[in-house]
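Student: Sequence below, structure please.
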Amino acid sequence: MVQTHTIRVHDRATGVSYTLEVQENRYILDTAEHNGVDLPFSCRNGACTTCAVRVLTGYIYQPEAIGLSPELRRQGYALLCVSYARSDLEVETQDEDEVYELQFGRFFGKGKVKAGLPLDED
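Tutor: Have a look, this model is predicted:
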C-alpha cells in the first residue's frame, strides 16, 4: 500500500494556501494539478527554478532536481515538479528570480553581457 501525506502549499504570489493529499510515489506538482491547484512550473524535469519552494516542515525526496545545488537543498529548497513527499509537509513557493540568483548568480552575476566581436573566418 502506498503511503499518503498531507501537503500544505503557501503560494506567496497569490497569498493562497492549498492542502493536498499526495501519495509518496507521485510528484507533488502532478498531484496539485490533478486536484485543480495552479502552481508555477516550467520545464517539468527539475532543471529550472520556476517551481521552487522552501520546505518549512517535513521531508522531500528529489533525486532528479538538477536545477538545485546541494547547498540550496541543504537550505531547504525543493523543486515540486520532481519532488516526492516523505512526510507531511508545509512548503512555500519562492520567487523564481530569487532562487535563480542563489543558484546561478555566482556564475552570471559579473555584470551585463557585452556583444563580442565576430569570430575570425579561416
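
Student: Please make it C-alpha for all contacts and neighbour counts, starting now.
Tutor: Fine.

Student: Give me the distance from stretch 2-17 to the chain's centre.
Tutor: 13 Å (CA atoms, centre = their mean, to the nearest Å).

Student: ok, and for that stretch, which residues are buried?
Tutor: 4-5, 7-11 (16 or more other CA atoms under 10 Å).

Student: now stretch 96-103
Tutor: Buried-residue list, stretch 96-103, by 16+ other CA under 10 Å: 96, 99-100, 103.

Student: Kindly indicate which of those lies nearest S69.
Tutor: Nearest to S69 among the buried residues of stretch 96-103, counting by CA to CA, is Q103 at 6.6 Å.

Student: May I ask which helix or strand encompasses the nearest residue to N35 once chain neighbours are set aside?
Tutor: Spatial nearest neighbour of N35, chain neighbours left out: L20 (7.9 Å); criterion: CA to CA, 6 or more residues apart in numbering. Using DSSP states H and E, L20 falls within strand 16-23.

Student: before we go on, could you also do this sequence so I can check it against the first one:
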Amino acid sequence: MTIRHRITVHWRQQGRTISHDVPEGEYILRSFEAQGDPLPFSCRNGCCTTCAVRVLDGTMDRREALGLSRELREKGYGLLCVARAIAPLEVETQDEDEVYNLQFGRFFARGQVRFGLPLDDE
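Tutor: Predicted coordinates:
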C-alpha cells in the first residue's frame, strides 16, 4: 500500500487553492501535473525560482533545491519541482522576482559579488 500525503498549494497569482494526495517520495510538481493541475515551473531542476513556495504548515524533502540558499530553505522556502512529499503539507506560491531578490538582490544591488555567488558556500 502506497502512503499518500495531502498537499495543498495556495496559488497566489491565480487566486486558487489546489489540493491533491501525493505518493510519499514523489515530486510534488510532477504529481500535481499528472493529476491535471499543472503549477508554475521553468527549469524542473531546482535551479531557478519559478516554482518557489513558502511552507505554511507541514514539511517536505527539499534537499534537491540547489537554487535556494540554506538560509532561505531554513526560512521555509522550497522549490516544488524538486520537493518530495514526506508528510502533509500546505504551501503558498511566491513571486519569482521576490525570491530571487531575497537570495541575490542584496549582493548584486550593492556590488558585493566579487568572486562566485552566495550559493558557493553550500
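
Student: Helices along structure 1, start to end?
Tutor: 28-34, 70-74, 96-108 (DSSP state H).

Student: Same list as before, those helices that is, but in a markdown table and with distance to A85 of structure 1 included.
Tutor: Listed next are the helices of structure 1 as a markdown table, based on distance: least, CA to CA, whole Å:
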| stretch | distance to A85 of structure 1 |
| --- | --- |
| helix 28-34 | 7 |
| helix 70-74 | 15 |
| helix 96-108 | 21 |
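
Student: Out of those, which is closest to Y84 of structure 1?
Tutor: Across the helices of structure 1, Y84 of structure 1 has its closest neighbour in helix 28-34 (6.0 Å, CA to CA).

Student: Relative to structure 2, what is the average displacement of the closest one?
Tutor: Mean deviation of helix 28-34 of structure 1 relative to structure 2 after superposition (mean CA distance after the TM-score superposition for structure 1): 0.4 Å.

Student: ok, back up a step: just the buried residues of stretch 2-17 of structure 1 now: which is nearest R26 of structure 1?
Tutor: T4 (9.6 Å).

Student: Just to check, the closest one is in contact with R26?
Tutor: No: T4 of structure 1 lies out of contact with R26 (CA atoms under 8 Å); the separation is 9.6 Å.

Student: Does I60 of structure 1 touch S87 like I think?
Tutor: Yes: the criterion here is CA under 8 Å, and I60 of structure 1 meets it with S87 at 7.4 Å.
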